[in-house]
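J.: this is a predicted model, with the sequence first.
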Amino acid sequence: MPIASVTPPLSRSALRSVFEERGGDELVGVEVETAALDPLTGAAVPYAGENGVRAYLDFLSSLPGAEPELDHGALVGVRLPGGGTVSVEHGGAVEFSSRPATRVADLAEHTAGALRELAAAARRFGFALVPGALYPCTPFEEVNWVPHARTPLMRRHFASLGEAGCWGSHLMSMTLSTQASFDFLSPADLAAKLTMQAAASTPAAALFVNAPVYAGRPSSFLSHRMHYRSRTDPARTRVIPVTLREDFDIERFIDWALTLPMIHRATPDGGCRPVEPVPFGTLIRSGFEDGTLPDLGDWRAHLSQIFSDVRLRATLEVRAVDGPPWYALMAVPAFWSGLTYHEPSRTAARDMLRHVSRERHLAALDDIARRGMAAEFDGRPVRETAAELLRLSTEGLRARIAAGLERPEALACLDPLHEVVTSGVTFAERVLAAWHEAPERFPERFVAEYRIP
């Protein structure tokens, strides 16, 4: 029997307050997802077992000052004593989330040190941590699912969408990414940063394609990750229309988010339950099936269930690009920092791309997934647009260095992208070259070359 709710309906100001939980600094953070791989076979390491990912997390949680994080009783993460968090994704990927930094160069130092320590711990259990964008040697049928409470609910949601959600479980379990997060200082600043990031995400993706091998063999895609995103709930993934609007503001974003159904909701015992597939705005008025009304925690959870190229919560989280190899990880926060935190570069990038429709973005994303830098974007080679964005980002970083807001070392983070633009050879094509050179030795050579040392 439904119970009467004692929670007052969420007001418009309450919904808006989530986007006002910020400080006065422009910080940058990074999340790096790594595959836990057997060094000889390249196969995914299971969650269970004495040398599995859970045992690895147990070891990390035993370090002085570390704190375990549980999901309905299952160990799924650890707060590290040196700052940052390790968590495990649905298919067993190990993710490191940094503490925010004021400068990209500082972030790079902290992240490199933390990842090297995590990789050293993984070696104790006989596996390697390998950044990138896709598990290269494990087919979907052999995914070792982690016991997250929300995993079966997410898979059921994608399955309910039919063809529109057919790659959802693959995206959850097989793919990796490196994501960067940025601050906004006012409603106008939010609009300027988000609309630029959304418009630039598609051509930027061509710089980073890095998922060409599936189940141990080359595929017809340079980015399987981007391909999987094409049929994973299109209403809430890739480029969403509201973020391309010239008149974008937070009220329009809230209106759009209220039209989406919530997928799952936390339960008091630490688990999750499915939510009736109705718009979140309807839930605010009518309540959940048990009679309770959504609260701010539900609203925050709902925003986290949006998987767009730029995810808006208390920060701007850029999610469009594939995870690059170890030596190029910091290219992600460096590239977006130069564009986001330097107003002239940000404005120039937005002006260059403001006319491109969502339909052209989606067509280009499908083309980039197959051809990378050889694809077209809005009727011209994407390589040209990506090169101009990289130039603007470089100018932005240089200006921040001149103003004392960044260290000169940050520019070196962009070197791998300059190499991609100059040569036209993507990270994915380098992986393919290694496969064709010695297919029978590819798993072992791939792990040896791309693992975190």
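T.: Yep, that arrived. Quantities reported herein were computed from a predicted structural model and do not represent experimental measurements.
J.: switch to C-alpha atoms for all contacts and neighbour counts from now on
T.: Fine.
J.: quick one: the helices in the stretch 51-200 of the chain?
T.: 53-61, 104-124, 151-160, 168-174, 187-208 (DSSP state H, counting those that start in this stretch).
J.: at which residues are the strands of the stretch 351-453 of the chain located?
T.: 376-377, 380-381 (DSSP state E, counting those that start in this stretch).
J.: any residues touching the last one, and which ones?
T.: With C-alpha atoms under 8 Å, 6 or more residues apart in numbering as the contact definition, strand 380-381 has outside contacts at M373, A374, A375.
J.: and which of the residues you listed is nearest to E388?
T.: M373 (13.1 Å; C-alpha to C-alpha).
J.: what sits against the closest one?
T.: With contact taken as C-alpha under 8 Å, 6+ apart, M373 is in contact with A206, L207, P381, V382, R383, G424, V425, T426.
J.: quick one: the second one and V421 touch, right?
T.: Yes. Under the criterion of C-alpha atoms under 8 Å, L207 is in contact with V421, at a separation of 7.4 Å.
J.: of the contacts of strand 380-381, closest to A314?
T.: Closest approach between those and A314, by C-alpha to C-alpha: M373, at 32.7 Å.
J.: distance-wise, check that closest one relative to R350.
T.: 21 Å (C-alpha to C-alpha, to the nearest Å).
J.: likewise A412?
T.: Taking C-alpha to C-alpha, one finds A412 at 25 Å from R350.
J.: more neighbours, these two?
T.: R350 (23 against 15; other C-alpha atoms under 10 Å).
J.: which ones are touching the residue nearest to that one when sequence neighbours are not counted?
T.: Counting by C-alpha to C-alpha, 6 or more residues apart in numbering, R350 lies nearest to M196, which is 4.8 Å off, once chain neighbours are set aside. The contact partners of M196, by C-alpha under 8 Å, 6+ apart, come to T340, R346, T347, A349, R350.
J.: quick one: residues contacting the fourth one.
T.: For A349, the contacting residues are M196, A200, L339, L389, L392, by C-alpha under 8 Å, 6+ apart.
J.: compare the residues you listed and tell me which is most surrounded.
T.: Top of the contacts of A349 by neighbour number is L339, holding 30 neighbours under the definition other C-alpha under 10 Å.
J.: quick one: contacts for that residue?
T.: S345, R346, A349, L389, L392, S393, G396.
J.: just the element for it, please.
T.: Using DSSP states H and E, L339 falls within helix 331-340.
J.: next: L293.
T.: Per DSSP H and E, there is no helix or strand for L293.
J.: hmm, A74 and P68 touching each other?
T.: No. Applying C-alpha under 8 Å as the test, P68 and A74 come out as separate, 10.0 Å apart.
J.: got another, please set it beside the one above:
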Amino acid sequence: MTASSSGKNAVPLRDKAQMIDYLAAGEKPKQDWRIGTEHEKIGFCKAKLLPLPYDGPCSIKAMLEGLQRFDWQPVEENGKLIALKREGASVSLEPGGQFELSGAPLEHVHQTCAEVTRHLREVKEVADEIDAGFLSLGFRPDTKLADVPIMPKGRYQIMRDYMQKVDTHGREMMFRTCTVQTNLDFSSESDMVKKFRVSLALQPLATALFANSPFKEGDINGYKSYRSRVWLNTDNDRTGMLPFVFDEGFGYEQYVDYALDVPMYFVYRNGEYLNAAGKSFRDFLDGNLNVVPGEIATLSDFEDHLSTIFPEVRLKQFLEMRGADTGPWDELCALPAFWVGLLYDSSSLDAAWDYVKDWTADERQKLRVDVPKYGFQTEFRSKTVQDMAKDILEISRAGLNARGKMNSHGENETVFLQELDRMAMIGESNADRLIRLYKGAWDGDITRTYKECIF
């Protein structure tokens, strides 16, 4: 989740055109397109395999303090250390203490992977000193919801209270899930629309490829990606597959209309989050929000509001791919490679659109519902998702080959697809492998995840 942006732009919003122009301002020429990768991980204290609390010798705060030796600069909220910033990147906290790296905008996936490697090396150094570790799973394997510590960030308390009013799994999402996502650019409104449609349609495929959350409260939970299943019942007003994106005439204005109808969470003023949960942003535009009587929403308020919308693909001044579970190191590099290959080469983008353009809204939704449970074995038309994965990986590979971004060993970005190719070939995701181990070599011992799945 993105931190509040309030204070950066206090321009009052007088008409919808300002919000449309804000989204359009994200347009960049192809040579300026960048890759931003974010990933979360589950912290625990090794002594008793319990979640990291905020405070104490083995804690989130100790991690944030220890990482400052690597030139990370502290960020506080109400006197509490809640994040770090360095060179366009940040380390931040999710509601249940999930530790997130939000990477800097980078030119190619080799740089992304180097950034991830550096971060994990730094995290391991500090974690080893305080006897902590971090899991590469999409869902906490054995911790009950009531036992997850709550981080001291104002917006999370508002979200936590509101979540239980609107659906059944919102708190599960906040406190027990972990994701990896990639943020990508567009050159024009039409380019944004095409990328949005392709990535929305194929988001369930990413869920299958990166499925890595088969455990809950010490046992198999019946899903390959329980994290993705949780999102099905989090808050239907702000999640999902957004069928209107495929409507003729879709563009920035239609997304703004959608965003304005999503209920609010908060207003950020003078360093505090004011509870506006469930209220209308349209009322805010008219100066009729009782939380801040008479005030008219600003562009910063709109930025904050966009950060509280959680569809499978999210539009800001870039597009966010949100369908994948956190996984091990190589998959943190594989996700951006997968999407860059599909979306950053025009021929591959055309091929991907040809692949999905006749899918109906019902078919896309059914795929979204079925994949968390069945993964590669999900049936779709006359194929399985495993078959689809092979097809789409071939398109992605062609796009990466066309980019020709090389590392020092003369390898292009296709090197990061190798693990995905292997999984698609044998039809076994990380979740499938972990289930097999749990039923076999682990003999039902869930604590083995703390050795097998540690960064």
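T.: On my side now, so go ahead. This is a predicted model, so every value here is computed, not measured.
J.: and the TM-score between them?
T.: The TM-score (TM-score structural alignment, normalised by the length of structure 1) is 0.91; 440 aligned residues with a C-alpha RMSD of 2.3 Å.
J.: list the contacts of S17 of structure 1.
T.: S17 of structure 1 touches nothing, counting by C-alpha under 8 Å, 6+ apart.
J.: residue in structure 2 matching it?
T.: The equivalent of S17 of structure 1 in structure 2 is D21 (alignment by TM-score structural alignment).
J.: go on, L194 of structure 1?
T.: Using TM-score structural alignment, the partner of L194 of structure 1 in structure 2 is F196.
J.: with E67 of structure 1 instead?
T.: Alignment note: E67 of structure 1 maps to Q73 in structure 2; criterion TM-score structural alignment.
J.: counting neighbours, what do you get for its match?
T.: By other C-alpha under 10 Å, the residues close to Q73 of structure 2 number 17.
J.: quick one: contacts for it?
T.: By C-alpha under 8 Å, 6+ apart, Q73 of structure 2 lies in contact with L84, K85, R86.
J.: does the first one really touch F99, like I thought?
T.: No. Using C-alpha under 8 Å, L84 of structure 2 is not in contact with F99, being 11.1 Å away.
J.: for the two, list the residues in contact with both.
T.: V91, S92.
J.: distance-wise, check the counterpart of T394 of structure 1 in structure 2 relative to T207 of structure 2.
T.: With the correspondence set by TM-score structural alignment, T394 of structure 1 lines up against R397 in structure 2. Using C-alpha to C-alpha, R397 of structure 2 is found at 18 Å from T207 of structure 2.
J.: G222 of structure 2 too?
T.: Taken as C-alpha to C-alpha, the span from G222 of structure 2 to T207 of structure 2 is 15 Å.
J.: neighbour-wise, which of those two wins?
T.: Using other C-alpha under 10 Å, the more surrounded residue of G222 of structure 2 and T207 is T207, with 23 against 15.
J.: dump the residue contacts of the more buried one.
T.: Applying C-alpha under 8 Å, 6+ apart, the residues near T207 of structure 2 are S225, S228, G323, A324, D325, V371, P372, G375.
J.: out of those residues, who's nearest P152 of structure 2?
T.: D325 (24.7 Å).
J.: residues in contact with whatever residue of structure 1 lines up with the closest one?
T.: For D325 of structure 2, the aligned position in structure 1 is D322, judged by TM-score structural alignment. By C-alpha under 8 Å, 6+ apart, the contact set of D322 of structure 1 is 132-133, 176-178, 205, 208-211, 223, 225-226.
J.: dump those to TSV, plus distance to D25 of structure 1.
T.: Supplementary listing: the contacts of D322 of structure 1 in TSV, determined by distance: C-alpha to C-alpha, whole Å:
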residue	distance to D25 of structure 1
G132	30
A133	30
L176	29
S177	26
T178	22
A205	27
F208	28
V209	31
N210	32
A211	35
S223	35
R225	33
M226	32
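J.: neighbour-wise, give me the winner out of those.
T.: Top of the contacts of D322 of structure 1 by neighbour count (other C-alpha under 10 Å): N210, with 33 neighbours.
J.: what about the contacts of L339 of structure 1, which are in helices?
T.: S345, R346, A349, L389, L392, S393, G396 (DSSP state H).
J.: can you give the distance from stretch 271-281 of structure 2 to the centre of its chain?
T.: Chain-centre distance of stretch 271-281 of structure 2: 23 Å, with C-alpha atoms, centre = their mean, to the nearest Å.
J.: what is the longest strand of structure 1 by residue count?
T.: Taking DSSP state E as the criterion, structure 1 has its longest strand at strand 28-37.
J.: start and end residues in structure 2 for it, please.
T.: Per TM-score structural alignment, the counterpart of strand 28-37 of structure 1 in structure 2 is residues 35-44.
J.: neighbouring contacts of that stretch?
T.: So stretch 35-44 of structure 2 is in contact with 50-52, 97-109, 112, 132-137, 140, 178-185, 326, 332, 336, 340, going by C-alpha under 8 Å, 6+ apart.
J.: quick check, L185 of structure 1 in contact with R22.
T.: Yes. L185 of structure 1 lies in contact with R22 (C-alpha under 8 Å); the separation is 7.4 Å.
J.: drop anything exposed from the contacts of M373 of structure 1.
T.: A206, L207, V382, R383, G424, T426 (16 or more other C-alpha atoms under 10 Å).
J.: for those, which one is nearest R245 of structure 1?
T.: The closest of the buried ones among the contacts of M373 of structure 1, once distances to R245 of structure 1 are taken by C-alpha to C-alpha, is V382, at 21.8 Å.
J.: so how far is A101 of structure 1 from the closest residue in space to that closest one that isn't next to it in sequence?
T.: Among residues not flanking V382 of structure 1 along the chain, E376 sits closest, at 4.9 Å (C-alpha to C-alpha, 6+ apart). Look at E376 of structure 1 and A101 of structure 1: by C-alpha to C-alpha, they are 35 Å apart.
J.: these two - which one has more neighbours?
T.: Neighbour totals were compared for E376 of structure 1 and A101, and E376 leads with 22 against 17 (other C-alpha under 10 Å).
J.: I309 of structure 2 contacts V262, doesn't it?
T.: Yes. Here I309 of structure 2 reaches V262: they are 7.4 Å apart, a contact under C-alpha under 8 Å.
J.: any shared contact partners between these two?
T.: Common neighbours of I309 of structure 2 and V262 (C-alpha under 8 Å, 6+ apart) are R238.
J.: count of residues packed around the aligned partner of D351 of structure 1 in structure 2?
T.: Counting by TM-score structural alignment, D351 of structure 1 lines up with D354 in structure 2. D354 of structure 2: 11 surrounding residues under other C-alpha under 10 Å.
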